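J.: Give the three-dimensional model of this entry:
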Amino acid sequence: MKYEEKRERKFQEKWQNEFPWVELDTTGQLMTCKVCKAYPELSDRESAFVKGCCNMRKDTLTAHDQNKKHKFCIDRSISDKRELCSLQAKNGVDMGSMYRNDKGCKTFIEHIANSEIEKIKKDVMESRYFSVLSDGSTDSSITEQEAVYIRYIGPEGKPQTECCDIVSLETADASGVLQDIDRALETIGIDENAFKSKLVGCNFDGAAVMMGKKGGVAAKVKERVPHAVAIHCVAHNLELAVLESVKTVPYLSKFDTTVKNIFLFYYYSPKKRRELRAISDLLDENAAYFSGMKQVRWLASRHRALKAIEKHYAVTVIHLENTASGKTADAAKAKGILNDFKSHKFVKFLHFMIDVTNILSMLSQGYQRDDLFITDVVRNLEKAMWQLKELQQNKGEMGRKFEEHFNTELKTFSCGKESTQTVKLDACPANSTSSDKQQSSFLEAVVEYMDKRFTVLQHPAFSDVTVSLFNDIWVLFRFIRFCTTVHVQAPYLSYVYVYAVVPYAIYIYICKPV
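T.: Sure thing, here's the model as predicted:
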């Protein structure tokens, strides 16, 4: 007994061969079951292996391995794959009879995972530099998880992005997050020496714990690697710039509420959606449908939402008016929505915002591309800002459509598939000067906030790239001048000039530094 009390028990690495589901926390003091944590709806949430077991004994592992709820989780993790084998067999694929069980599946998965990890390790070690991307979220078991990715130049000279690991955070402060990022990087062979010698940048969201100038993860990374460039995720930064600019025009808050109310009114009611479709069929219009609005990718989701409202505007107005005239519980809601929905200002802003979000959603989607390059960020941003400034001077396609279909005398708006449906708008102003000023003010704010939020692009790491490209075009021009001096045959010279120099010069102009 005295020996047992004094003995300091430690985790034995050989246990993982027998119990592959066990994992240690960053402190090395607690054991957890990664399978039970992956299926919180099936596991025993009060189990020590879900919360963290400090009893470093093999018999505790054996006991958990025999636990019924743990076995349910194991079966669930494998059952999806077993069904895939049955499906392939029905399709005529000879799946054989071997390895079609839990152990065989685990073996295959482990070998595939190890093979992929070794491949990534080799490519990263051969690459001259890399950058780290990381983002956090909370899973269904209310456990904070950090997804860690690495971006590097692959063997073919193209940027590659690979997932290192998804790690559970022990602590959500900057030190804890960075510690878990290090742990994820270690899975692909990046130790402290490789981290300091090859890391050139890191990319996070704008949370204070990540981008805080004094104690954030980015600041701590720069303490270890002074030359590393910390970047706020460009797609996320764009979303924030637009959200900030929306606050500068008070009416846009009301407009946003009306749009959300429309989707909430229909999305959770199959009955209302059936009624909408019935009206669509009666009017020979496209079937009206309002899907859920996503909050993660605000710009792309918002553009689709506004397009849906514009497309089904007449059908929606008719249904809301019918609902509002009844005595159901939804009558008051329908009346409240109609107050702004049928106003001249809402319809005009609807068409205006479709033009704006069309530009911004394309920029946002471009920033989410896997093959995004540094010069693409600058070029796409400047292109979008130029388009927004052009929208201040001249109305966009949807803005012109509204003016063409609005009858100023009758105060009616023609809409629908063939513009054959007529809706009488309320609160029509004598002139549109006020709303035009608000739209111009909003566009100015969008450009201003985008410019402020992307000042990091003035960092030499970005601006020097476009400068070097400009130097390349200057070399081409000097080559042309040299060819002229030595009397190179004119046809060949003209081909070089027309098909190489001129297009490249235009490209460089678009990509010029901010």
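J.: Going by C-alpha atoms from here, please, whenever you check contacts or count neighbours.
T.: Will do.
J.: Would you confirm that Met385 contacts Val447?
T.: Yes - under the criterion of CA atoms under 8 Å, Met385 lies in contact with Val447, with a separation of 5.9 Å.
J.: Tell me how many other residues crowd the closest residue to Phe130 other than its chain neighbours.
T.: Spatial nearest neighbour of Phe130, excluding adjacent residues (CA to CA, 6 or more residues apart in numbering): Tyr152 at 4.5 Å. By other CA atoms under 10 Å, 23 other residues sit near Tyr152.
J.: Mind telling me which residue is nearest the centre of the protein?
T.: The residue at the geometric middle of the chain, judged as the C-alpha nearest the mean C-alpha position with CA atoms, centre = their mean, is Arg297 (5.7 Å).
J.: one more to put side by side:
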Amino acid sequence: MANFFNLKFFDGAKPGMKRKTVSDLSRENNKKQYESKRERDFQSSWQKTRPWLIHEDGKMFCKWCKDTNPDSDSTFIKGCENIRIDSLKTHEKSKQHLRSVDRHVNVNEQPTSQATSCLTKLNKSQIGQLSIKMRTAHFIAKHHKSFLDYKHICELDKMKGLDVGTSYTTDKGGATLLQSISSVTRADVCQSITSAKFFSFTCDGSSDFTGDDYESIYTRTCTNGVIQDQFLSIGIAKSASSSDIHDHICENFAKLGLENEFKAKLVGLCSDGASNMQGHKSGLVALLRKTHPHIVTVHCLAHRLELAFKDTIKKVPLYEKMMTLLLGLYYLYRKSPKLKMGLKRSFEAHQTKMLLPTRVGGTRWLPHLDLAIRNFIRGYKAVRSHLESSSHTSPKAEGLAKIAGDSNLLGFVLSLQAVIQPLVRLSLNLQKDDQTLADDHCHVEATRAVLSHLTEKVWQYRGQSCNSSLPVSS
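T.: Model (predicted):
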């Protein structure tokens, strides 16, 4: 009772309260000193859920409150220096901020009438129809199909239940859509050239089935270490002379608005070794050096590999004999359905998969030659037996059968297959889009090492065969 009686002498005293010890007081003082010296940093994660929050000059502002009440004395309008999450939560609950949020939402919401919603749905439907037809037109061009097939594919899409509409469903409509696609793609290519610090281009000639000669131009740019090879244009020059090709290239760059880039950023040219391209006196290289003395010209490495292979192999008589055999087999079975059916029965009799002779040569010569040799070796038994059985009625088959039975030729074909495989891998690597000269040098050195190792193995085999044929001394 005496303890309760003494409570009246202490202001704010309550029963059961413990007096603070010295350790508790020191802890509170340390905390106050820590809070007074503490420097709080603004957390960027606070802005993820608060689009109105702005942090400038070490202060926090409320953008929405500043827009609605710029003359207010609120802390978040003048700038809050208390960088704490509690300050943000307190401001979010204030009436002024809630009114600013409502006003901001009402201003940004656009009234949607029934007519507006119908128009939006109509636009979405038209966009869906155009996307289907543009994909079809892109497929037609990508796979070298006729635009007459475009109309039938659109009819097929209708039968599948796809809404393709009624416009742009003819072959002319497909060509119009493809022109739009090409213009957008070409604009991206031009933009990559404009944004690059420098560029080079590759020029090569080609011909279509009508016999017209076309000059195609590919550009190579490097932006932030990323190499891009992109198709720029294709067209017909007045002639195959170097001056006409030079004028054709300049006109193409000028039409695309890249005349200044062509003058200031061109640093390299890659082409084949024809005299009208690489000629030092009157070739395209010589004409470009007049305006671009710093230009670096490169003879296409894939072309050089083909020329080096042909210069080496043309001295071997068996090579011409092999080419005669492979070309003869290709045209023999291509132009005679009767002989092709007989070859099929021959493969069935030998219980092997049918492999027709393929064409030697083409756009990628070494890979095509390798494919023709592989098919000939795999189907040799069936092809030779059919040629021998058909030799009684076909003089061509009789002549090819005699060539195919030459043991020296067969040994040469097998040896050439072993040599040509690393060259084929090198050719395909040289034709990749993202290759640099440093990468090509590594591939060339690796191919040299493989061929050197193959040569050593051949000489070792010849030495063993010669030793085995020598008479044993008594």
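J.: any idea what Leu318 of the second structure aligns with in the first structure?
T.: Residue pairing (TM-score structural alignment): Leu318 of the second structure is matched to Tyr251 of the first structure.
J.: And for Ala418 of the second structure?
T.: Aligned counterpart of Ala418 of the second structure in the first structure: Asp355 (TM-score structural alignment).
J.: Over to Trp365 of the second structure?
T.: Residue pairing (TM-score structural alignment): Trp365 of the second structure is matched to Trp298 of the first structure.
J.: So Ile166 of the first structure: helix, strand or coil?
T.: The three-state assignment at Ile166 of the first structure reads strand, by DSSP: H, G, I helix; E, B strand; the rest coil.
J.: For it, give me its contacts.
T.: Ile166 of the first structure sits next to 145-148, 184 when contact means CA atoms under 8 Å, 6 or more residues apart in numbering.
J.: Quick one: the residues in the second structure that stretch 81-91 of the first structure pairs up with.
T.: The counterpart of stretch 81-91 of the first structure in the second structure, counting by TM-score structural alignment, spans residues 150-160.
J.: Not including adjacent chain positions, what is the nearest residue to Ile74 of the first structure?
T.: Distance criterion CA to CA, 6+ apart; nearest residue to Ile74 of the first structure, sequence neighbours excluded, is Val35 at 6.6 Å.
J.: Am I right that the one you found is in contact with Cys73?
T.: Yes - counting by CA under 8 Å, Val35 of the first structure touches Cys73, with 6.3 Å between them.
J.: Looking for the alignment partner of Glu261 of the second structure in the first structure.
T.: Pairing criterion TM-score structural alignment: the partner of Glu261 of the second structure within the first structure is identified as Ala194.
J.: Pull out the buried positions in whichever helix or strand its match is part of.
T.: Per DSSP states H and E, Ala194 of the first structure falls inside helix 192-198. Taking 16 or more other CA atoms under 10 Å as the basis for neighbour counts, the residues of helix 192-198 of the first structure that come out buried are 195-196, 198.
J.: helices or strands up against the top helix by length along the second structure?
T.: Among all segments of the second structure classified by DSSP state H, the helix with the greatest residue count is helix 437-469. Judged by 3 or more CA pairs under 8 Å, 6 or more residues apart in numbering; DSSP states H and E, the packing partners of helix 437-469 of the second structure are helix 407-430.
J.: Gly201 of the first structure belongs to a strand, doesn't it?
T.: Yes - when classified by three-state DSSP, Gly201 of the first structure is found to be part of a strand.
J.: quick one: contacts for the residue nearest to Ile74 of the first structure?
T.: Contacts for Val35 of the first structure (CA under 8 Å, 6+ apart) come out as 21, 70, 73-74, 77.
J.: between the residues you listed, which is nearest Leu61 of the first structure?
T.: Here the nearest of the contacts of Val35 of the first structure to Leu61 of the first structure, counting by CA to CA, is Trp21; it sits at 9.9 Å.
J.: any idea what the closest one aligns with in the second structure?
T.: When the second structure is aligned by TM-score structural alignment, no residue sits opposite Trp21 of the first structure.
J.: what does Met31 of the first structure give?
T.: Taking TM-score structural alignment for the superposition, Met31 of the first structure sits opposite a gap in the second structure.
J.: do Asp135 of the first structure as well
T.: For Asp135 of the first structure, the aligned position in the second structure is occupied by Asp204, per TM-score structural alignment.
J.: Where does its match sit: helix, strand or coil?
T.: Counting by three-state DSSP, the backbone at Asp204 of the second structure sits in strand.
J.: circling back: report the contact partners of the match of Ala418 of the second structure.
T.: Applying CA under 8 Å, 6+ apart, the residues contacting Asp355 of the first structure are 396-399.
J.: Would you list the buried entries among those?
T.: Members of the contacts of Asp355 of the first structure that pass the buried threshold by neighbour count (16+ other CA under 10 Å) are listed as 396, 398-399.
J.: how about those in CSV, adding distance to Phe479 of the first structure?
T.: As requested, those are exported to CSV (distance: CA to CA, whole Å):
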residue, distance to Phe479 of the first structure
Gly396, 42
Met398, 47
Gly399, 47
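J.: so which of these comes closest to Leu443 of the first structure?
T.: Taking CA to CA as the measure, Leu443 of the first structure sits nearest to Gly396 out of those, at 12.5 Å.
J.: quick one: the closest one from Phe352 of the first structure, how far?
T.: Per CA to CA, to the nearest Å, Gly396 of the first structure is found 7 Å from Phe352 of the first structure.
J.: same question, Ile166 of the first structure
T.: For Ile166 of the first structure relative to Phe352 of the first structure (CA to CA), the value is 41 Å.
J.: swap in Lys222 of the first structure?
T.: For Lys222 of the first structure, the distance to Phe352 of the first structure - CA to CA - is 43 Å.
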